[in-house]
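Participant: coords please:
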Amino acid sequence: MGLKKAFFLLAVMCLLGSLLLTAAVWAGCSALRSAFPAGGIAFGPDGMITYLEEPTGEQRAVSAALGYIQIFSCILFPVCGLAGAGALFYRLKCRAPIMILQEGVLRIRKQDLDFAIPVVSDDELGQLCAAFETMRAELLKSNQELWRQAEERKRLNAAFSHDLRNPVTVLKGTVKQLRQGTADEQALSRLESYTLRIEQYVEVMGSIQRLEQMPVCKKEVSCAVLLEELEETARLLAPKLRVSVCAGEKAADTVPGQQSEIYNSAPGQHPEIYDSAPGQQSGTGTVLLDYGLFLTVAENLLGNAARFAESEIAIRLGIRDSFLTLSVRDDGPGYPDALVQDGPKPFGKMKEDAEHFGMGLYVCRMICMKHGGTLTLKNVQGHGAAATAVFQINK
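Facilitator: You can find the predicted model right below:
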């Protein structure tokens, strides 16, 4: 029932009650007044004049008061009836919705949106409660979206800072070699390529809102170039550790401390990467992948290994079917069990370190997934931690 109809019915009922009460008061007062002598004279049928009993002064006062009561009751009771109708209307139809809306406004003012506004009636105030609940739900949805965007921006900024650290470390190492006069022939080209890579990375990260939006731009890259980059990056990120780099099926079981003939290859010569079929070589060849994303993953994995390794790091690069596999092992304490079981999460630090945000492995997993692959973490008993990044490629 609508508010207008409800108020009209209550008003009619209260007015009827007040009129009945007024009629009862009027009749009662009239009955009391009739009990008093009227006074005056009366003419009989035969013309005889009879003098009636005169009312006393007290009876006249009471009779006048009863007259005033009759007059005022005709005004007072209808007014009280309308007032009673308003009070009943507020109590029955308005009080509960208004209290609910007031409480909702106070909670929203305190930034508390974790509640629901019940619809207590089907009238206009009930519809207002329903509209208020819709507004609260939309506000909650907007706040959650803003919070998600803030968290996403936080993740993006942390990933941006984290992923720039390793290229900057490589550049600083190369500059140091140049100052000391110990740089190799590729030092200048390395400076140029890493500077260009940082510039491209800044442009890409500035144009996206989420890590999941990171584009994948595949191009053909020589396997020899990948191996050279892994060797040089490992040498710059872990200058005090013994680093082993190998490629092919034989590298699958390589762990720190176990030397392969690949490690003894002549400088500038790289072993051939083997395909999935045993004994079938694909040659140094090329693979189709995003070179920048591959280096980002490699630098993060090598950076983690360099932080936790005690003396050695082993790197394996191989191709199976349509996937390129990069495995990095170290002889450190290994990954926490929760990290191995649940996988990397944003800002998940293996140890408290103000210089690291805990985003490296999470970014690696996101990049591998964007590249059609996976990131696997495990602990090798007696040999520390092992991280394997898989990229989908087209040879």
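Participant: From here on, just use CA atoms for contacts and neighbour counts.
Facilitator: Will do.
Participant: nearest spatial neighbour of Ile367, skipping sequence neighbours?
Facilitator: Computed as Cα to Cα, 6 or more residues apart in numbering, the closest residue to Ile367 that is not its neighbour in sequence is Leu293, at 6.7 Å.
Participant: Against Cys364, how distant is the one you found?
Facilitator: Separation of Leu293 from Cys364 (Cα to Cα, to the nearest Å) stands at 9 Å.
Participant: so which strand or helix has the residue most central in space within the chain?
Facilitator: Geometric centre of the chain, nearest residue: Arg148, 3.6 Å, by Cα atoms, centre = their mean. Using DSSP states H and E, Arg148 sits within helix 124-180.
Participant: pretty sure Trp26 is touching Phe72, no?
Facilitator: No: between Trp26 and Phe72 there is no contact under Cα atoms under 8 Å: 10.1 Å.
Participant: Look at Ala64 and say how many residues are nearby.
Facilitator: Counted with other Cα atoms under 10 Å, residues neighbouring Ala64 total 13.
Participant: secondary structure class for it?
Facilitator: When classified by DSSP: H, G, I helix; E, B strand; the rest coil, Ala64 comes out as helix.
Participant: Can you tell me how far it is from Glu58?
Facilitator: Applying Cα to Cα, one obtains 10 Å for the distance of Ala64 from Glu58.
Participant: Please apply the same query to Ala306.
Facilitator: For Ala306, the distance to Glu58 (Cα to Cα) stands at 116 Å.
Participant: Compare those two (neighbour count), which wins?
Facilitator: The neighbour count for Ala306 versus Glu58, taken as other Cα under 10 Å, is higher for Ala306 (23 against 9).
Participant: any idea which helix or strand carries that one?
Facilitator: Assigned by DSSP H and E, Ala306 falls within helix 291-308.
Participant: quick check: angle from that helix to helix 124-180?
Facilitator: 80 degrees (axes from the mean of the first three to the mean of the last three Cα atoms, to 10 degrees).
Participant: Beyond helix 291-308, next helix or strand please.
Facilitator: Sequence-wise, the next helix or strand downstream of helix 291-308 (DSSP H and E) is strand 312-320.
Participant: Here is a second sequence; please produce its structure as well for comparison:
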Amino acid sequence: MEKVRNLSLRKSILLYMAVGILAGFLLGAIAGNEAGRIQEQIWWKYVDQDRYIEEFLKRDEESFDVVIPRVSNSRMSDWDARFSEWCDFLQTYGILVMCAGGIIVSTMLFYQKKIRKPLGALRMAAEKIAGNDLDFEIGYENRDELGELCLEFDRMKNQLTQNNRKMWRMVEDEQVLRAAIAHDIRTPLTVLKGYQEMMLEFLPGETLDRETLLHMLCESMGQIERLERFLERMRAFSALEQQPLSCQPQTVEKLSEEIQKVGEILSREAKREFQIFAGGKGKTLFLDRDLILEVADNLIGNGLRFAKRQVIVCVLEEESGLTLEVKDDGTGFDISEERAKQAFTTSGLRDDMKHFGLGMYISELYCKKHDGFLTVENQSGGACVRAYFRSIVPESVVPETEAF
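Facilitator: Predicted structure coming up:
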């Protein structure tokens, strides 16, 4: 029964037609025989029954047979004559009529069983998609052509759902970035405005001493440099975010060397120890080197800021990607994972004056862009941030096939 239910539409309609024609042929034959028997009963009322019985008893079974002769319509009543004509019609055209009826019934059954339900499901799905309602499932499980169409329609709906989620996430990310820009530009502008107002108020009266004036100018220059760093960070972020992924063959050893160079430079500036470990079987992964190094720069920089003595980095080869793990021996996160990954999250006013609180946020965006994720947790003796990047094989790369 399962095989019949999953037959293709062409085979299904041929099967329905064959069954309908066969059933019609059998019913037509039965109706014709029954009509002949009824017709003989009608004629029996208008023949010489005694003579017919006498001839029937005298008959030689091997030489001849005795049949009831056809009676003229004029000798029969109107009802019997009309009924006899209907019996003639059934004997002549009964099989044809029943076969035609079988074809009609089989076609209706084919529509009910194979066409109506999937068409209704597709119509419902189209209406829901038109109404921007993607929370539904197409419950048609047959594996015929319409079943495959429903399956593809369901996949299209799932893809639309993913695209909508990505679009909303991009909109939310853009809103967060706008808020981050407004937040980080407002502080230095406020400081610069305050210094300018003080100089405009006190310089004409020469009430500011040279030392105070130099201090204000140095602080103003520091805020200007902060704005320059912020704008450079935004420029680099926008350039890398808009740039498509460029996944090239990479190995853990090669990426570890690049990350080690970044870590050593940052650790010297922060006056902290830096260690890196690599693990894997030398498998080739398709990864975006620049994106991974940018994430490593952000995570190692954050770790060095909060570490007491050292930061440890582990670069691990996974079955389908790469994991970058950064641990520090600081006090760990005192906020939730969600809050830690939001934009302009800083540890205090002094930290806010030097850093923008975008490192974790940008790192998570880059991980998602590489079809990965970013996790944050506290471990014994510090914090641990784990970034995963999925290996994405470019379409231009043809997978190697086994030689026979």
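Participant: TM-score for the pair, please.
Facilitator: TM-score of the superposed chains, computed with TM-score structural alignment, normalised by the length of structure 1, equals 0.50; 273 aligned residues with a Cα RMSD of 5.3 Å.
Participant: What residue in structure 2 is paired with the residue nearest to the centre of structure 1?
Facilitator: Applying TM-score structural alignment, one finds that Arg148 of structure 1 aligns to Gln162 in structure 2.
Participant: so how far does stretch 330-344 of structure 1 reach from one end to the other?
Facilitator: Stretch 330-344 of structure 1 end-to-end distance (Cα to Cα) = 18 Å.
Participant: hey, where'd the strands end up in structure 1?
Facilitator: 41-43, 49-51, 219-222, 242-247, 286-289, 312-320, 323-330, 375-380, 384-392 (DSSP state E).
Participant: Need those in a markdown table (columns: distance to Leu21 of structure 1 and mean neighbour count).
Facilitator: Output for the strands of structure 1, formatted as a markdown table (distance: least, Cα to Cα, whole Å; neighbours: other Cα atoms under 10 Å):
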| stretch | distance to Leu21 of structure 1 | mean neighbour count |
| --- | --- | --- |
| strand 41-43 | 35 | 11 |
| strand 49-51 | 37 | 11 |
| strand 219-222 | 97 | 15 |
| strand 242-247 | 105 | 23 |
| strand 286-289 | 95 | 20 |
| strand 312-320 | 99 | 24 |
| strand 323-330 | 95 | 24 |
| strand 375-380 | 87 | 19 |
| strand 384-392 | 91 | 23 |
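Participant: Is it possible to get TSV of these that adds distance to Ala277 of structure 1?
Facilitator: What follows is the strands of structure 1, written out as TSV (distance: least, Cα to Cα, whole Å):
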stretch	distance to Ala277 of structure 1
strand 41-43	141
strand 49-51	143
strand 219-222	20
strand 242-247	15
strand 286-289	17
strand 312-320	8
strand 323-330	13
strand 375-380	23
strand 384-392	18
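Participant: if I pick the spatially closest residue to Glu377 of structure 2 that is not a sequence neighbour, what's in contact with it?
Facilitator: What sits nearest to Glu377 of structure 2 in space, not counting adjacent residues and going by Cα to Cα, 6+ apart, is Cys384, at 5.4 Å. By Cα atoms under 8 Å, 6 or more residues apart in numbering, the contact set of Cys384 of structure 2 is 325-328, 376-378.
Participant: if we go to 6 Å?
Facilitator: Taking Cα atoms under 6 Å, 6 or more residues apart in numbering as the criterion, Cys384 of structure 2 is in contact with 326-327, 377-378.
Participant: Counting neighbours, what do you get for Gly332 of structure 2?
Facilitator: 20.
Participant: gap between it and Val376 of structure 2?
Facilitator: Counting by Cα to Cα, the gap from Gly332 of structure 2 to Val376 of structure 2 is 10 Å.
Participant: Same question for Leu255 of structure 2.
Facilitator: Distance, Leu255 of structure 2 to Val376 of structure 2, using Cα to Cα: 22 Å.
Participant: Repeat that for Gln112 of structure 2.
Facilitator: 55 Å.
Participant: what's the burial count for the corresponding residue of structure 1 for Phe89 of structure 2?
Facilitator: Matched to structure 1 by TM-score structural alignment, Phe89 of structure 2 sits across from Ile75. Residues near Ile75 of structure 1, counting by other Cα under 10 Å, number 13.
Participant: now swap in the one 10 residues further on and tell me
Facilitator: Taking other Cα under 10 Å as the neighbour definition, Ala85 of structure 1 ends up with a count of 22.
Participant: isn't it right up against Val12?
Facilitator: No: Ala85 of structure 1 lies out of contact with Val12 (Cα atoms under 6 Å); the separation is 8.4 Å.
Participant: From Cys223 of structure 1, how far off is the residue nearest to Ile367 of structure 1?
Facilitator: As judged by Cα to Cα, Leu293 of structure 1 and Cys223 of structure 1 stand 15 Å apart.
Participant: how about Gln392 of structure 1, what does it touch?
Facilitator: The contact partners of Gln392 of structure 1, by Cα under 6 Å, 6+ apart, come to 322-323, 371-373.
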